[in-house]
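*Asks:* Quick check, what structure comes out for this input:
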Amino acid sequence: MSSGYITTRDGTEIFYKDWGSKTAQPIVFHHGWPLSADDWDAQMLFFFSKGYRVIAHDRRGHGRSSQTDTGNEMDTYAADVAELAEKLDLRNAIHVGHSTGGGEVARYVARYGKGRVAKAVLIGAVPPIMVQTPSNPGGLPLSVFDGFRSALAANRSQFYLDVASGPFYGFNRPGATVIEGAIRNWWRQGMMGGAQAHYECIKVFSETDFTEDLKAIEVPVLVMHGEDDQVVPIADSALLSIKLLQQGTLKTYPGYPHGMATTHADVINPDLLAFITA
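*Replies:* So this is what the prediction gives:
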């Protein structure tokens, strides 16, 4: 098992974990905002135990990577992944992205994946586009994301605690089993990253349009989404993305929240494995 850093062309240090045999098929995990590679612990352990090479990185401005004040936009995020894949010589890889990381997977696979990527998975992912526009009338109003920015700027620590304690894992639902450790771990990961990068990333995950990326992806893609996702509502994400993909498979989960890969890893992991081995 190993971890380390690559230095990108603009001098940003990107932290990554790389476990397993270098000859095994690689699975690359892309985390959501404002988290880190640690958000994939349950998946990394599961797939490592199955003999895969598992890799997860901290996006620039997040986790242990450089707290950048530049390059906090999707084109650069995808370019950073391309540099990592090149450095680690990843081929026949499966790329799995959650939330913002799902957008990163879509952009990376569409632009850089030819010859390197076998399949992709989008979990609770932000594509095609989150914000409401004339061409996306079902999206969330810009005021929602302005509210995120205001809350982050006013008191990032409290805002992150509120998100993790409430909508992210569905802990605000009646009868929900609250997992205190998940809340603390979400908050810990969030506070490791840079406030400026996280602030700018709100625009990235809400306003980036992935429509053309989805259309361009030629490999099989599994779209997994919780039907009670309060952060990325399913009607304007997964249900639209599946119509744009050339080889898409949609799997939805009644009652599952945005952070279902953590709260329901016992279900999500075997479903991921089934898709990867199919």
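
*Asks:* Going by C-alpha atoms from here, please, whenever you check contacts or count neighbours.
*Replies:* Fine.

*Asks:* what are the ranges of the helices in the stretch 1-150 of the chain?
*Replies:* 41-49, 74-87, 100-112, 142-165 (DSSP state H, counting those that start in this stretch).

*Asks:* how far off helix 74-87 does the third one point, in degrees?
*Replies:* Right, helix 100-112. 70 degrees (axes from the mean of the first three to the mean of the last three C-alpha atoms, to 10 degrees).

*Asks:* The longest one now?
*Replies:* Orientation note: helix 142-165 sits at an angle of 50 degrees relative to helix 74-87 (the same axes, to 10 degrees).

*Asks:* What residues sit buried inside helix 142-165?
*Replies:* Within helix 142-165, the residues that count as buried by 16 or more other C-alpha atoms under 10 Å are 145, 148-149, 151-152, 156, 159-161, 163-165.

*Asks:* what's the answer for the first one, then?
*Replies:* Within helix 41-49, the residues scored as buried using 16+ other C-alpha under 10 Å are 42-44, 46-48.

*Asks:* just the strands in the stretch 1-150 of the chain please.
*Replies:* For the stretch 1-150 of the chain, applying DSSP state E, counting those that start in this stretch gives strands covering 2-7, 13-19, 26-30, 53-57, 93-98, 117-123.

*Asks:* how about those in CSV, adding mean neighbour count and distance to Glu180?
*Replies:* Formatted as CSV, the strands of the stretch 1-150 of the chain follow (neighbours: other C-alpha atoms under 10 Å; distance: least, C-alpha to C-alpha, whole Å):
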stretch, mean neighbour count, distance to Glu180
strand 2-7, 14, 28
strand 13-19, 21, 25
strand 26-30, 26, 24
strand 53-57, 26, 24
strand 93-98, 25, 21
strand 117-123, 24, 23
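
*Asks:* so which of those strands gets nearest Ser66?
*Replies:* strand 13-19 (5.3 Å; C-alpha to C-alpha).

*Asks:* what residues does that closest one touch?
*Replies:* Outside of strand 13-19, the residues within contact range by C-alpha atoms under 8 Å, 6 or more residues apart in numbering are 1-8, 37, 48, 53-60, 64-66, 80.

*Asks:* Please give the structure of this sequence too, so both can be compared:
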Amino acid sequence: MPFLELRDGAQLFYKDWGNPNGSIITFSHGWPLSSDNWENQMFFLADRGYRVIAHDRRGHGRSTQTWSGNNMDTFVDDLEELFKYLGVKDAIMVGHSHGGGEVTHYLGKYGTGRFKKAVLVGAVPPLMLKTSTNAEGTDKSVFDSFRQSMIQDRAQFFLDVPTGPFFGFNRPGATKSEGQIRSWWQQGMNTSFKSAYDSITDFSETDFTEDLKNIDIPVLVLHGDDDQVVPIEASGLKSAKLLPQGMLKIYPGGSHAIHNINIDEVNNDLLKFAQS
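*Replies:* This next block holds a predicted model:
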């Protein structure tokens, strides 16, 4: 398995699939998952001649379980090291949920020199937390309950999330996939407790507003209008307006995990955007 040794000695696991000479598309995963959560999109695009790259964020998946550095600045610094090492250029950057924040902050901090387009899928920007200036956000008590649930029984909490709101399996008439639930649980439990715990603050309290305003490439925003984890009113709708070249596609009835549930539609949207 390929690993990159980072500046602090941590090992970053990554996948580099498909045509080594093909156009590059990178993927950033959500909380508390790993690059495995993107396997349907990666296989689909690699099978069509693209070079697809995804990493396990530090503390997640197969990467080193560092005690500190579980924050957005460190995460995007890791990405820049990876992209430099792999020679990423003229590429498309894709991120889901927390990974959408990673994409946004990377482009805000390092600029768009390596990338020509980006895609945000059910992404957390501009700000998840409810504040005096962000009335559509989620109250801090919700994120406090996440942390408390982890402390009380992380294994059960990481079963409750995919069984319910993450995939929308708690909605009437939903077709529940036991496989999706088990995969989510396995990925989550492979993430270090400290990284998963710290990342709750990172994805909920990081304000990406200025990053969004400074991204000078086309950005496709894909969001389900029944996203129970990152409600579209506080995220996708706002991000599309803040982005200078933002384009929004709403998935009617779509959950937080549209790339895992609406697989064919998301795959085709990514391919169409890449080809445009």
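
*Asks:* Got a TM-score for the pair?
*Replies:* TM-score of the superposed chains, computed with TM-score structural alignment, normalised by the length of structure 2, equals 0.99; 276 aligned residues with a C-alpha RMSD of 0.8 Å.

*Asks:* Kindly indicate which of the buried residues of helix 142-165 of structure 1 lies nearest Gln246 of structure 1.
*Replies:* Phe145 (30.5 Å).

*Asks:* The closest one maps to what in structure 2?
*Replies:* Here Phe145 of structure 1 is matched to Phe143 in structure 2, going by TM-score structural alignment.

*Asks:* So its match sits against Ile200, correct?
*Replies:* Yes: Phe143 of structure 2 sits in contact with Ile200 when judged by C-alpha atoms under 8 Å, with a separation of 6.8 Å.

*Asks:* Phe83 of structure 2 pairs with which position in structure 1?
*Replies:* By TM-score structural alignment, Phe83 of structure 2 lines up with Ala85.

*Asks:* Neighbours of that match, how many?
*Replies:* 19 (other C-alpha atoms under 10 Å).

*Asks:* Next, work out how far apart the residue lying closest to Ala82 of structure 1 once chain neighbours are set aside and Pro127 of structure 1 are.
*Replies:* Distances taken as C-alpha to C-alpha, 6 or more residues apart in numbering place Tyr112 nearest to Ala82 of structure 1, at 6.4 Å, with adjacent residues excluded. Distance, Tyr112 of structure 1 to Pro127 of structure 1, using C-alpha to C-alpha, to the nearest Å: 18 Å.

*Asks:* With distance to Leu244 of structure 1 added, can I get the strands of the stretch 1-150 of structure 1 in TSV?
*Replies:* What follows is those, written out as TSV (distance: least, C-alpha to C-alpha, whole Å):
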stretch	distance to Leu244 of structure 1
strand 2-7	33
strand 13-19	31
strand 26-30	21
strand 53-57	27
strand 93-98	17
strand 117-123	13
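
*Asks:* Out of those strands, which gets nearest to Gln196 of structure 1?
*Replies:* strand 13-19 (16.5 Å).

*Asks:* Nearest residue to the counterpart of Glu73 of structure 1 in structure 2 in space, please, no chain neighbours.
*Replies:* In structure 2, the residue paired with Glu73 of structure 1 according to TM-score structural alignment is Asn71. Excluding the flanking residues, the one nearest Asn71 of structure 2 by C-alpha to C-alpha, 6+ apart is Asp202, at 5.7 Å.

*Asks:* Over in structure 1, tell me which residue corresponds to Gly113 of structure 2.
*Replies:* Match for Gly113 of structure 2 (TM-score structural alignment): Gly115.

*Asks:* try Asp16 of structure 2
*Replies:* Match for Asp16 of structure 2 (TM-score structural alignment): Asp18.

*Asks:* With adjacent residues omitted, what lies nearest to Ile250 of structure 2?
*Replies:* Closest to Ile250 of structure 2 by C-alpha to C-alpha, 6+ apart is His223, at 5.2 Å.

*Asks:* The one you found: neighbouring residues, count only.
*Replies:* Quick note: His223 of structure 2 (other C-alpha under 10 Å) scores 31 neighbours.

*Asks:* That one is in what secondary structure piece?
*Replies:* Assigned by DSSP states H and E, His223 of structure 2 belongs to strand 219-224.

*Asks:* helices or strands up against that strand?
*Replies:* Under the contact criterion of 3 or more C-alpha pairs under 8 Å, 6 or more residues apart in numbering; DSSP states H and E, strand 219-224 of structure 2 touches strand 115-121, helix 236-242, strand 246-251.

*Asks:* mean per-residue distance, it to structure 1?
*Replies:* In the superposition against structure 1, strand 219-224 of structure 2 averages 0.2 Å from its aligned positions (mean C-alpha distance after the TM-score superposition for structure 1).
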